[in-house]
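A.B. asks: Provided below are the primary sequence and the corresponding predicted coordinates.
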Amino acid sequence: MSFQNSACNIYIDSDPGDTDRKTSLQATCNNDQGTGITSQIKLDEALGNQDGRFSWNGQNFSNTARNVRLGMEGKREPVLHAELQDDSGEYRESEARLGEHVGNIDGQLRWNS
């Protein structure tokens, strides 16, 4: 199930880090009892950059990204937007639909299997 249907306060947080940049998705997710719990998931654990395009089952997209931002489109669908560096060093706009890959399991953001 797409997490956004049982979550609010959805946003991304970027950590510049000492050597690697990291981006996390954060939200207040309802658990099975309906209580809101703050949860986060590290997007760089499953999202990479392949020649300037987001790539699921990749890693560390943040290291070659700029202007990373989250938009809510359509019926509250969270879409990650960024300019990603391609193999020639140029940046191009890319997007990843987070609701297709992230779920809410009892108040915790988790990768959909």
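C.D. replies: Nice, I can see it. Residues are numbered from 1 along each chain as shown.

A.B. asks: from here on, just use CA atoms for contacts and neighbour counts.
C.D. replies: Will do.

A.B. asks: where does the residue of the chain most remote from its centre land in three-state SS?
C.D. replies: Most distant residue from the mean C-alpha position of the chain: Gln33, 25.4 Å away (C-alpha atoms, centre = their mean). Classification of Gln33 by DSSP: H, G, I helix; E, B strand; the rest coil places it in coil.

A.B. asks: distance-wise, check it relative to Ser6.
C.D. replies: Distance of Gln33 to Ser6, given as C-alpha to C-alpha, to the nearest Å: 12 Å.

A.B. asks: and if you look at Tyr91?
C.D. replies: Taking C-alpha to C-alpha, one finds Tyr91 at 34 Å from Ser6.

A.B. asks: let's bring in a second one:
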Amino acid sequence: MGFHKSSMDIKLERGHILTAYCRRPTGEAIYSELDLDQFLGAKKGQFAWGSHNFSAHATDVDLQLEGPTHEPVLHAHIDDGIGNIQDCEVNLAACIKNEDGNLRFMECF
């Protein structure tokens, strides 16, 4: 289950820090943050899970909660390394989970 289904007030700080109040099994919601630069990179103008420091190659970084289930989708313009700027997006729920009230990266590639 994606972290967004058990979290609230999901935001992006400083262009790469994901923050949210995540519910624990007890029902209590606690503040958590996760530095996406530790798990998300950029390769050939696209987001790349399992890589690092996407924010060094991205501009106009924005987090939007999209669709009827409010999927957390990260948008950015990323340089492909040869001078072209690509419009990119990645669904953060694909690789991030809420584990006992904490945002955690889970291997998904």
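C.D. replies: Okay, I see it. Here the structure is a predicted model, which is why all the values come from computation and not from measurement.

A.B. asks: in structure 2, what sits opposite the residue farthest from the centre of structure 1 in the alignment?
C.D. replies: Matched to structure 2 by TM-score structural alignment, Gln33 of structure 1 sits across from Thr26.

A.B. asks: same question for Ser62 of structure 1.
C.D. replies: That one, Ser62 of structure 1, aligns with Ser55 by TM-score structural alignment.

A.B. asks: ends of stretch 60-71 of structure 1, what's the gap?
C.D. replies: This stretch, stretch 60-71 of structure 1, spans 20 Å end to end (C-alpha to C-alpha).

A.B. asks: and stretch 23-33 of structure 2, by the same measure?
C.D. replies: Span of stretch 23-33 of structure 2 from end to end, C-alpha to C-alpha: 13 Å.

A.B. asks: what are the buried residues along that stretch?
C.D. replies: Residues of stretch 23-33 of structure 2 classed as buried: 23-24, 29, 32-33 (neighbour count, 16 or more other C-alpha atoms under 10 Å).

A.B. asks: can you flag which of the residues you listed belong to strands?
C.D. replies: Residues of these located in strands (DSSP state E): 23, 29, 32-33.

A.B. asks: could you export those as JSON lines, including distance to Trp49 of structure 2?
C.D. replies: Shown next, in JSON lines, are these (distance: C-alpha to C-alpha, whole Å):
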{"residue": "Arg23", "distance to Trp49 of structure 2": "25"}
{"residue": "Ala29", "distance to Trp49 of structure 2": "27"}
{"residue": "Ser32", "distance to Trp49 of structure 2": "20"}
{"residue": "Glu33", "distance to Trp49 of structure 2": "18"}
